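Q: Got a predicted structure plus its sequence, pasted below:
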Amino acid sequence: MHARVTKVSADEDGLAQWRRIVRTEIAPNAAGKDGFVRALWLLDRDSGHGLSVTLWDSRESLENADAAASANRGKLASATGGTVEHWYYEVVAEA
């Protein structure tokens, strides 16, 4: 299994926009992607960060879904007025 971790850093208004976009657009569309396993979207208002962790059944599935994710990252940066970073990981264990 493979994971993409994305961090959005923004002010309070930007995080409100991030939350809205995640709930209305990104999360509903995630489940339809080939190889999608599950995802979590996390919000820490105190630090000004939103995180997403998406899990994929293979590196290939993650890479195939990354084109859409790249467009979403650009949209999120523009809509939130913040910054968006992302990283890729191999999942080595889960409980």
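A: Cool, got the structure.
Q: alpha carbons only for contacts and neighbour counts from here, please
A: OK.
Q: starting at the chain centroid, how far to stretch 12-28?
A: Relative to its chain's centre, stretch 12-28 lies at 11 Å (Cα atoms, centre = their mean, to the nearest Å).
Q: who's in contact with T6?
A: By Cα atoms under 8 Å, 6 or more residues apart in numbering, the contact list for T6 reads L51, S52, V53, V84, E85, H86, W87.
Q: what residue lies at the spatial centre of this protein?
A: S52 (3.8 Å; Cα atoms, centre = their mean).
Q: next up, a second structure to put side by side with the first:
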Amino acid sequence: MSQSRLILFRLRPDETEYLREQLGVGGFQQKFFAETSRLDLRTGEIALNDAELGKIVRYCSYGPGGFQSVLKKIFLRSIEDMLHGHREK
């Protein structure tokens, strides 16, 4: 089985802080973010594999909801930038 490539996201300070606040909230959020061991809260960098990114995109597309809103607030800007080819300079 081949390894999935990692995609690096650099979260803004406000997105990183919001993610940090979610780490102690709710069982599902705790499990979701705990599975992502490639998270550096100090720098705001998170490396996601294809499956993790796909899971985030699916949850964001489900419509309004508590956890969906959390993921959108943290990742939507970065995902849109990636899809539109924007790169942080």
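A: Yep, that arrived. What you see is a predicted model; the values in this text were computed from it and never measured.
Q: Could you tell me the TM-score of the two chains?
A: The TM-score (TM-score structural alignment, normalised by the length of structure 2) is 0.40; 69 aligned residues with a Cα RMSD of 4.2 Å.
Q: show me where structure 1 has helices.
A: Remark: helices assigned in structure 1 by DSSP state H are 12-21, 27-30, 59-80.
Q: List the buried residues for the longest one?
A: Counting neighbours by 16 or more other Cα atoms under 10 Å, one finds that the buried residues in helix 59-80 of structure 1 are R59, S61, L62, A65, A69, N72, R73, L76, A77, T80.
Q: wouldn't N49 of structure 2 be in contact with F9 here?
A: No. Counting by Cα atoms under 8 Å, N49 of structure 2 does not reach F9; the two are 11.0 Å apart.
Q: Then I46 of structure 2 would be within a strand, right?
A: Yes. Checked against DSSP: H, G, I helix; E, B strand; the rest coil, I46 of structure 2 lies within a strand.
Q: I'd assumed L39 was in contact with it.
A: Yes. Here I46 of structure 2 reaches L39: they are 4.4 Å apart, a contact under Cα under 8 Å.
Q: In structure 2, which helix is the longest?
A: Under DSSP H, structure 2 gives helix 66-83 as its longest helix.
Q: Okay, strands next: where are they in structure 2?
A: 6-10, 39-40, 45-49 (DSSP state E).
Q: possible to save these as CSV with mean neighbour count and distance to Q29 of structure 2?
A: Shown next, in CSV, are the strands of structure 2 (neighbours: other Cα atoms under 10 Å; distance: least, Cα to Cα, whole Å):
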stretch, mean neighbour count, distance to Q29 of structure 2
strand 6-10, 15, 19
strand 39-40, 15, 14
strand 45-49, 18, 16
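Q: how about those strands in TSV, adding distance to E21 of structure 2?
A: As requested, those are exported to TSV (distance: least, Cα to Cα, whole Å):
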stretch	distance to E21 of structure 2
strand 6-10	17
strand 39-40	14
strand 45-49	16
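Q: quick one, which of the ones you listed is nearest to F75 of structure 2?
A: strand 6-10 (8.6 Å; Cα to Cα).
Q: Could you check the angle the closest one makes with strand 45-49?
A: Orientation check (axes from the mean of the first three to the mean of the last three Cα atoms, to 10 degrees): strand 6-10 of structure 2 against strand 45-49 gives 150 degrees.
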